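Colleague: 3D model of this:
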Amino acid sequence: MKNFFTQNKRSIFGGIAAATFTGLGAFLLGDISGYEAKSLITSSIDGINMLCNTILLASATILALLLTLLGISTGTESKIKKAHYKQVLNIAKFDTVLFVGSLVLFQLFNIPITESESLPTYWFAYIYWATLFFSSVLSGLMVTVILLLYSTVTNIISIVGLGEDHYLVNKEE
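Modeller: Okay, here's the model as predicted:
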């Protein structure tokens, strides 16, 4: 696991930076009451649903395109090391977590929480902050997946398209 972080630190730091900046923007709003939170949740539901839909579509597309990437990887004349396939597997794992997280958040926001009369008002502040936290985490994960994918695609371009001597090419035949 330590090796994963050292090899992908740029992608992970990019995701952490994205999550931090999106979360920080919301945190600067300060303390809010339950009524304010209920109002903010009502006004932000469409945006959160759009974010979740976008992430769902993107992550499903990325998973499908990883199969194409694997086809290109196995079809090349160069013998590619296992490290490349581990990169693809890591992208698939992150992307699957992203897909499931987006789907869960999307489903939670299709429950008409703001229409409930039995829910105590102070809960809306907790729901609001949890929503901001999870949407920031999902945004950060999306950035991480895109940066991991970028790294993998540039490696494949170097190997297959440009025929460069690359660290992922197995020199033993």
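Colleague: CA atoms for contacts and neighbours, from now on please.
Modeller: Fine.
Colleague: ok, residue 163 to residue 76 distance?
Modeller: Using CA to CA, to the nearest Å, residue 163 is found at 10 Å from residue 76.
Colleague: same check, this time on residue 142
Modeller: Residue 142 is 29 Å from residue 76, by CA to CA.
Colleague: quick one, which of those two is more surrounded?
Modeller: residue 142 (23 against 13; other CA atoms under 10 Å).
Colleague: and the more buried one, which helix or strand is it part of?
Modeller: According to DSSP states H and E, residue 142 maps onto helix 123-156.
Colleague: ranges for the helices of the chain?
Modeller: 2-7, 9-27, 34-75, 82-108, 123-156 (DSSP state H).
Colleague: the last one vs helix 82-108, what angle?
Modeller: Helix 123-156 and helix 82-108 are oriented at 150 degrees to each other (axes from the mean of the first three to the mean of the last three CA atoms, to 10 degrees).
Colleague: next, the buried residues of helix 123-156.
Modeller: Under the neighbour-count criterion of 16 or more other CA atoms under 10 Å, helix 123-156 has 124-125, 127-129, 131-149, 152, 155-156 buried.
Colleague: check the second one too.
Modeller: Judged by neighbour count using 16+ other CA under 10 Å, the buried positions of helix 9-27 are 11-16, 18-20, 22-23.
Colleague: contacts only, for residue 166.
Modeller: Residue 166 makes contact with 155, 158-159, according to CA atoms under 8 Å, 6 or more residues apart in numbering.
Colleague: actually, residue 164.
Modeller: Residues near residue 164 by CA under 8 Å, 6+ apart: residue 158.
Colleague: can we see that at 10 Å?
Modeller: Shown in contact with residue 164 (CA atoms under 10 Å, 6 or more residues apart in numbering): 155-158.
Colleague: another one to check against the first:
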Amino acid sequence: MKISGYTKRAIIGGIISLGFIGLGTFMLGNLSGYEAKVLIKSSLTGLNTLCNTIVLASATILALMLTLLGVSSGTNSTLKNDHYMHIMQIAKLDTAIFIASLLFFLVFNLPVTESENIPENWFDFIYYVTIAVSAILSSALIVVVLMLYNTIINIIKIIGLGKTDHPLIQQDDDDNDE
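Modeller: The predicted structure is shown next:
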């Protein structure tokens, strides 16, 4: 599956947001096991809320994409396969984010800080893993939203503004196999 310029820009946006989150983590500096345990304990409710929000957002995006497909198929212009491939990319990534967020929501609900079997020096590793997971999930959702934004802008240009020379409109001399 080829990646369009729209998708590349969305991925760059996600990488930039991941960089900002990574910079914030770097500014915290090194933690001891005890400090990490305290930070994990205080941030678990926020992590659970974040995962829950991402699950709800990704499920909503998937449901609203059905409307997008209805609008796309209802247009007077015949859209190229690239448009539908882009929608399929969004749906695949959004579904992966939904599943990952739900799984990490369940993992973050484990009482890790209450366990006596976990060595104290592991908590700094666990803390950084939780930050990395939340940063990746957040950045991935940003990528989905940016991809969806590009798709909506294209639909507005084609349907709302009536652009007949848009690159996603199937011309009479184009092949359907693109």
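Colleague: ok, the residue nearest the centre of structure 2 to residue 23 of structure 2 distance?
Modeller: The residue lying closest to the centre of structure 2 (CA atoms, centre = their mean) is residue 141, at 2.1 Å. Residue 141 of structure 2 sits 19 Å away from residue 23 of structure 2, going by CA to CA.
Colleague: now the counterpart of residue 73 of structure 2 in structure 1: closest residue in space that isn't a chain neighbour?
Modeller: Using TM-score structural alignment, the equivalent of residue 73 of structure 2 in structure 1 is residue 74. Nearest non-adjacent residue to residue 74 of structure 1, counting by CA to CA, 6 or more residues apart in numbering: residue 80, 7.9 Å away.
Colleague: could you check how far that neighbour is from residue 162 of structure 1?
Modeller: Using CA to CA, residue 80 of structure 1 is found at 14 Å from residue 162 of structure 1.
Colleague: of the two, which one has the most company?
Modeller: Neighbour tally, residue 80 of structure 1 and residue 162, criterion other CA under 10 Å: the higher count belongs to residue 80, 19 against 10.
Colleague: so that one touches residue 73, yeah?
Modeller: Yes. Under the criterion of CA atoms under 10 Å, residue 80 of structure 1 makes contact with residue 73 at 7.3 Å.
Colleague: mutual contacts of the two, please.
Modeller: With CA under 10 Å, 6+ apart as the test, residue 80 of structure 1 and residue 73 both reach 156, 159.
Colleague: about what we covered before: just the closest of the contacts of residue 166 of structure 1 to residue 51 of structure 1, please.
Modeller: Sorting the contacts of residue 166 of structure 1 by distance to residue 51 of structure 1 puts residue 155 at the head of the list, at 29.5 Å, by CA to CA.
Colleague: so who does that closest one touch?
Modeller: Shown in contact with residue 155 of structure 1 (CA under 10 Å, 6+ apart): 84, 149, 161-162, 164, 166-169.
Colleague: export the residues you listed as JSON lines, with columns for distance to residue 47 of structure 1.
Modeller: As requested, the contacts of residue 155 of structure 1 are exported to JSON lines (distance: CA to CA, whole Å):
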{"residue": "84", "distance to residue 47 of structure 1": "36"}
{"residue": "149", "distance to residue 47 of structure 1": "26"}
{"residue": "161", "distance to residue 47 of structure 1": "40"}
{"residue": "162", "distance to residue 47 of structure 1": "42"}
{"residue": "164", "distance to residue 47 of structure 1": "44"}
{"residue": "166", "distance to residue 47 of structure 1": "43"}
{"residue": "167", "distance to residue 47 of structure 1": "43"}
{"residue": "168", "distance to residue 47 of structure 1": "41"}
{"residue": "169", "distance to residue 47 of structure 1": "44"}
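Colleague: now, the most widely separated pair of the residues you listed?
Modeller: 149 and 164 (19.4 Å).
Colleague: one step back: name the residues contacting each of residue 163 and residue 76 of structure 1.
Modeller: residue 156.
Colleague: how far away is the closest residue to residue 134 of structure 2 other than its chain neighbours from residue 21 of structure 2?
Modeller: With sequence-adjacent residues excluded and distances taken as CA to CA, 6+ apart, residue 134 of structure 2 is closest to residue 47, at 7.0 Å. Residue 47 of structure 2 is 14 Å from residue 21 of structure 2, where distance means CA to CA.
Colleague: do the same with residue 100 of structure 2
Modeller: 19 Å.
Colleague: residue range for the helix holding residue 142 of structure 1 in structure 2?
Modeller: Residue span in structure 2 matched to helix 123-156 of structure 1, by TM-score structural alignment: 122-155.
Colleague: now do that stretch: distance to the chain's middle.
Modeller: 5 Å (CA atoms, centre = their mean, to the nearest Å).
Colleague: could you do stretch 37-44 of structure 1 as well?
Modeller: The mean C-alpha position of stretch 37-44 of structure 1 is separated from the chain mean by 24 Å, CA atoms, centre = their mean.
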